[in-house]
Structures are given as structure tokens and as C-alpha cells.
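Student: Pasting the sequence and the predicted coordinates here, then a few questions.
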Amino acid sequence: MGAASKPGWRRRIESLARPRHPEPLPVALDRRRVYILPTAFGWFFLLLLLAMLAGALNYNNNPALLLALLLAGAANTSLFAAHLQLSGLQVIAIDAEPVAAGKPLQLGVHARAQAGRSRRGLRVECLGSVAVLSLDGGAGATTLEIPTRRRGWLHPGRLRISTTRPLGLARAWAWLWPRTPLLVYPAPEAHGPPLPEGSGDNAQARLHPAGDDVHHLRAYRRGDARRAIAWKPSARHGALLVREYEQPLGADIVLDWHDLHALAWEDRIRRLARWVDEAEREGRRWRLQLPGEPALGPARGADHRHACLRALALLPEAGGGDVDSR
């Protein structure tokens, strides 16, 4: 049920239950943070129960009166059970791997329960995404798919954890507001020019079957091309040997912000993000130079890629800072 479709009184109650400020994790949900109200089925059950009680008293029907009282006791017990599903729950962490803007972020929510109690069917909601959290043996995790639109820090805001177990007569819920921002990389440019030529003295090379220079000989493997077989060395050693070549890749690549002065601010960021991804895929070494910051690299690998994309993601908006935009 969306916020717009909820009755006004329910929205007011939920607004009072929400935390006013972000809070550091872990967060424990005690009884003062858990709220409970009847569901639509719960209200129907209550009306039905009142009708049964009225009929039983009117006709002095003791079996019907006993049945109504037993159902009332079961309903009352279900309220306590729903409350206990959340009371004592502790959300210990949230995390997510950074993704490019426009792609969904997989937000992991990790929780545990006091005394190792198992809890099932908890509903976790955040920014329109819903997931089911079950705690087997007192600990568990779930993943929500959060939409992303802009680069930089994403603050997921308030998380709502709720349950209608065990009978669906009442909904117990609690809010928490984690003080944990999540990183969103800039969206890479869809199409553009190839990587710039390398510069500097650190020339590199990679093994490639269509390279220019022979690097070494190795044992034949199924699927190797016949033209790559070194017949004379194979005859001397009595086993098939294959030539392995190397192809020059050039020197370190320099990705300089100022070389893209013809592009708009965000277009520069998207192009540099694409070049970082391409350089990593090709196994190249690169150096990223951004305005007002020390150069990153030259290096390569997943850590260097993350450092570069993080720096691009956290650049201020166009005209939003004292960054040189030449």
C-alpha cells in the first residue's frame, strides 16, 4: 500500500513513529520503537467477533459465547506474538557494492535477534523496494533493489520493518534511519572515442597470438592454431611446442580532465568513467588527473578502478564548487 493510499490517521501515526535523525548502526528495536495496528482483515475479524458475542448473549448460547471468547483470546495473543517478532531485533549493518548511476543498487540488510530466536517473514521496505527477511538461528540478511539516478553518495533514508504474523490480524512495524551513505559511480558514456595513446616511459606488452614478437615457447594445447606450432623446436624436443607472441600496448595512459575542455562538465565525467572501465578491461596502466586533486596512479586493478570512479563520483556538480573547470 502506497503512502498516498493510506488513511490520514494512519499516515500521522506512522510519521510519529519515525526516527527524527540518522542513527549509527547497529540499531536495536526495543518495545518502545515497535508499533502495532489492526490490518483490514483484523478489523473484519473484530466486527465478526462482536457480532458473535452479541448473538451469543442475545440468545443465551453458551457454546457460541465460549467460541467467541476463545477467538478473542487467540486474537489478543496474536497481537503479542506480532509485537515480539520485532521487539529485540537488531539491524547490525547495511552495505552495497557501488554501481553506475541508472542501475539498481543491491542493498544488503543484515540483522540478528536476541537469544538466537528464529524469525520469519519480516518485511523490509526502502525507497519503494520490498524484500523478505528471515532469521534462521537468530541471524539473517536480505537484499533490496534500490533505484539510482545520480552519481555520488546515496542516502537510503528510513527503512521500515514490519510483519503481520502469525495470524494476519495486526501489522507490527518499526522504523530505523541508518547513517550509512552508499556510493554510486557516474554512468559511463555509451559511445565515444577510443582510449588516448599512452605516454611516459613505462611501456607495457601483453601476450597475444597475433602479436609481433616471439615471447617464448610453450607446450601445445588443444585448440592452438597450426601456424603457431614451432616445428623445428618440436622435432628437437620430441613434443609439440607453440610460439607465444607479445603485442605492444604502449605506455601508461593519461586520462586528464583538462584535455576534455570541449565537453560539458557531466559529459567529461561520463567519458572518463568509460575510459577507466576500458583501461581496466584491457589490463592497461593509467593515471587519472582531476582538477584540484592529486593524480591517481599510474596503476591498474580493481582497487585503482574503484579509487578513480569514486573520485569521479564525488566531484561537485557543475558550478557547485571552487574546482577549476578549464
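Tutor: Structure's in. What do you need? Numbering: from 1, shown residues only.

Student: For the rest of this, base every contact and every neighbour count on C-alpha atoms.
Tutor: Noted.

Student: I'd like to know how many residues surround the nearest residue to Arg274 once chain neighbours are set aside.
Tutor: Spatial nearest neighbour of Arg274, chain neighbours left out: Pro188 (4.6 Å); criterion: C-alpha to C-alpha, 6 or more residues apart in numbering. Applying other C-alpha atoms under 10 Å, we find 21 residues neighbouring Pro188.

Student: And Pro188, how far from Arg112?
Tutor: Note on Pro188: its distance to Arg112, by C-alpha to C-alpha, to the nearest Å, is 38 Å.

Student: Over to Leu183?
Tutor: 25 Å.

Student: Verify the contact between the residue nearest to Arg274 and Asp267 for me.
Tutor: No: using C-alpha atoms under 8 Å, Pro188 makes no contact with Asp267, being 9.1 Å away.

Student: Leaving out sequence neighbours, find the closest residue to the residue nearest the centre of the chain.
Tutor: Compute the mean C-alpha point of the chain, and by C-alpha atoms, centre = their mean the closest residue is Gln106, 2.5 Å away. Once flanking residues are discounted, Gln106 sits nearest to Glu145: 4.9 Å by C-alpha to C-alpha, 6+ apart.

Student: put this beside the first:
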Amino acid sequence: MVALPQRAPAGPRQQLRRRFQAWARPRRPEALPVALDRHRIYVLPTRFGLFFALLLGVMGLGALNYNNNPALLLALLLAAAANASLLLAHLQLSGLQVVAIGAEPVAAGTPLELRLHARAAPGRERRGLRVDCGAATTTLSLSEGSGQASLLLPTTQRGWLDPGRLCISSIRPLGLARAWAYVWPQTLLLVYPAPEAHGPPLPPGGGSQAPVRLHPAGDDVHHLRAYRRGDPRRAIAWKPSARRGALLVREYEQPRGADVVLDWRQLSALAWEARIRRLARWVDEAEREGRRYRLQLPGQPALGPASGAQHRHACLRALALLPAAGER
């Protein structure tokens, strides 16, 4: 009951980049944390760096042609600075450690916020770090040796989202060279099914009557308790208060509605994915109304009856991981 991993949609440039990534390290998903070392950091000149190298070549040829020693010295000094920038760009990434990635599940069609946590040994200033994942890009700032970057990834379908390779790069300090490294986390992110936009209300309760809840405007008196500042005057029980010599307040009770049963079999008239979207909508609606609900899916034990964030996550996760219509 696991949906196939999905990838964020990529344009032609990202597709071409993925072809070249097949030769880069790492070549398979890896468990976190991951440390970036010299074996997986790549350095190449930028467009500005190529132009700068061409300019230095012209300067060097001109200085040799005209036997101009000051111009030749300047060209050599600039070449040494450019060579040093390659090393410094490499050191921006060397020793960086990607600790973890994570994201809160969202409904399909809603951007998913991927959070990347990184740290590095203190003592070396790292600036201009950039994180790319497909078409999404952001900056990574390290404060006191640790930092976090957030990326918004598009989601198109329910199930597991494979973020793929993450690229961490830098062009500091001079912008002449770009150093980058890939991280391929062995982590899948969950995407809930998109709820139905418009549909019928919740089905009537079919389970057992839920326990009562205290409510200041209920129907029956549940018990008397001591007065607390802010209690309404109409709730004060004056006769019992006079007998006890202390203010007492009535607590009322109001029964909750019966448990809602969300049964897959009752939606047999709908298509496979339409059933999933309607059940996802009913789960959210039951949570908003504070109702207890039970979800019954094919080939699985019933979930609930219960309510709350954990129960909602369990139900939406089960709906998200249902096989596709052609795979059941």
C-alpha cells in the first residue's frame, strides 16, 4: 500500500542537469547525516571566471609581446588571486555536514516546505551558500556553526515525494569559480491527498455515543464547583452557595454527537481517486467540528474512533498511501 515515489516537475535545464548527475557522487541515495569532503566537491569556473581567464591570457600575451614587465607582473598576480579563489570556493563547502531534512505533510497541489539542517565546525566563515532542488532554490545561512534552509517544492499527486538530489553550491569569494556538491538523502516526504473541493456534508453518526463534554451553555447540570474569577453571574447557584457559605457555580454538560463512520464501501458509486478525495475532505471536516470519527479502508483495520492531530495524520497517511486505481 505504498504509492510510487513522485518527483517535483523539472524543466529541460533540470533534466539535462540530471543526466550529468549520473556521473557525480553520490550515485545512490544515502543515509543522513552526510559530510562533504574533497571526494564529492566539484569546482569549475563561472562565466565571469572564463572571461577573466581570457582577459588574463590577452594581458599575458601582450606583456610578453611588448616585453612589458609591470604588465606581466600584474597578470601573474591576478592569475594567482584567481587560483586562490578556486581553493577558497572549495573550502566554503569542505567540512559542511547535512544533518537532516524534513517537511510537514501537505495536501497535493500545495507547495511543500522542505527544511534542510546543516552544521559546520566553527572557526571558518562560510558565506554565499546556496541550496537547489530542481527548480527551487534558496540560501543557507550558518550561525554559530549551524543553520537551516527552506525550499518550497511543488506537489502534484498524493503519496511519497522523492526530493532527489540536493545541490549545495557557492561562488564566493570572487565569483570566479563555482564549487558545488550533491546530497542525495534517503528520505521520502509524505503528500496528503487533495480534499474534494465541494461535496456533501459529513454522514450522520453511526457509532456509539461519545462521552459528554462540559459546556457553559449546556442542557443539564453536571456538577457544582467553586467560583472562579470571570465566571458569569447567571451560572452561580445562589441557594447551594447560601447553604455552603461560599459561591458555587453550575457546570453544565452537553453530549457530543455520535461517532462518524467514514466507510470506503459506502462510496462505491464514485471513482477510486474521487473516493479518496471525499474521505480526505470528511476527515478535515470532522476535525474542524470536533467530532470523533472512524475510517474504514479496504484491506486495512479500522482507524479510530478518535480525533485530534495524530488521528488525522494517521487517516490522511492511510489515504495517501492507498495504491493507485490500476495497481489495486
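Tutor: Structure's in. What do you need? Please read all numbers here as calculations on a predicted model, not as lab measurements.

Student: which position in the second structure aligns with the residue nearest to Gln106 of the first structure?
Tutor: Under the alignment (TM-score structural alignment), Glu145 of the first structure pairs with Leu152 of the second structure.

Student: Roughly how far does the alignment partner in the second structure of Leu122 of the first structure sit from Leu114 of the second structure?
Tutor: Matched by TM-score structural alignment, Leu122 of the first structure corresponds to Leu129 in the second structure. Distance from Leu129 of the second structure to Leu114 of the second structure, counting by C-alpha to C-alpha: 17 Å.

Student: What's the match for Val276 of the first structure in the second structure?
Tutor: Match for Val276 of the first structure (TM-score structural alignment): Val283.

Student: now Arg305 of the first structure
Tutor: Looks like Arg305 of the first structure aligns to Arg312 there (TM-score structural alignment).

Student: Need the contact partners of the helix or strand hosting Arg225 of the second structure.
Tutor: Under the criterion of DSSP states H and E, Arg225 of the second structure resides in strand 220-226. Strand 220-226 of the second structure is contacted by residues 214, 246-254 when judged by C-alpha atoms under 8 Å, 6 or more residues apart in numbering.

Student: Report the buried residues of whichever helix or strand comes after it.
Tutor: Per DSSP H and E, the first helix or strand lying C-terminal to strand 220-226 of the second structure is helix 238-244. By neighbour count on 16 or more other C-alpha atoms under 10 Å, the buried set for helix 238-244 of the second structure is 238, 241.

Student: again with stretch 191-207 of the first structure
Tutor: By 16+ other C-alpha under 10 Å, the buried positions in stretch 191-207 of the first structure come out as 195, 198, 204, 207.

Student: any idea which element the second one lies in?
Tutor: When elements are defined using DSSP H and E, Gly198 of the first structure is found to belong to no helix and no strand.

Student: Helices along the first structure, start to end?
Tutor: For the first structure, the helices defined by DSSP state H occupy 8-17, 40-58, 62-86, 231-237, 265-281, 302-313.

Student: Go through these and name the closest to Ala219 of the first structure.
Tutor: helix 231-237 (9.2 Å; C-alpha to C-alpha).

Student: same for that closest one, what does it pack against?
Tutor: Other elements packing on helix 231-237 of the first structure under the criterion 3 or more C-alpha pairs under 8 Å, 6 or more residues apart in numbering; DSSP states H and E are strand 241-250.

Student: The strand it packs on vs the second structure, average distance?
Tutor: Strand 241-250 of the first structure differs from its equivalent in the second structure by a mean of 3.9 Å after superposition (mean C-alpha distance after the TM-score superposition for the first structure).

Student: Strand 213-219 and that strand, what's the angle between them?
Tutor: Per axes from the mean of the first three to the mean of the last three C-alpha atoms, to 10 degrees, the angle that strand 241-250 of the first structure makes with strand 213-219 is 150 degrees.

Student: Quick one: distance of strand 241-250 of the first structure to the chain centre.
Tutor: Remark: strand 241-250 of the first structure is offset 40 Å from the chain centroid, using C-alpha atoms, centre = their mean, to the nearest Å.

Student: Same question for stretch 31-51 of the second structure.
Tutor: For stretch 31-51 of the second structure, the distance to the chain centre is 25 Å (C-alpha atoms, centre = their mean).

Student: now swap in stretch 258-268 of the second structure and tell me
Tutor: Offset of stretch 258-268 of the second structure from its chain centre (C-alpha atoms, centre = their mean): 31 Å.

Student: Name the residues of it that are buried.
Tutor: Buried residues in stretch 258-268 of the second structure (16+ other C-alpha under 10 Å): 258-264.

Student: which other residues reach that stretch?
Tutor: Stretch 258-268 of the second structure has contacts (C-alpha under 8 Å, 6+ apart) with 202-210, 275, 279, 282, 286, 291-298, 305.

Student: do the same with stretch 113-132 of the first structure
Tutor: 85, 88-90, 133-139, 142-147, 156-163, 165.

Student: how many other residues sit next to Gln14 of the second structure?
Tutor: 13.

Student: Ignore what I typed, I meant Arg328 of the second structure.
Tutor: Arg328 of the second structure: 7 neighbours (other C-alpha under 10 Å).
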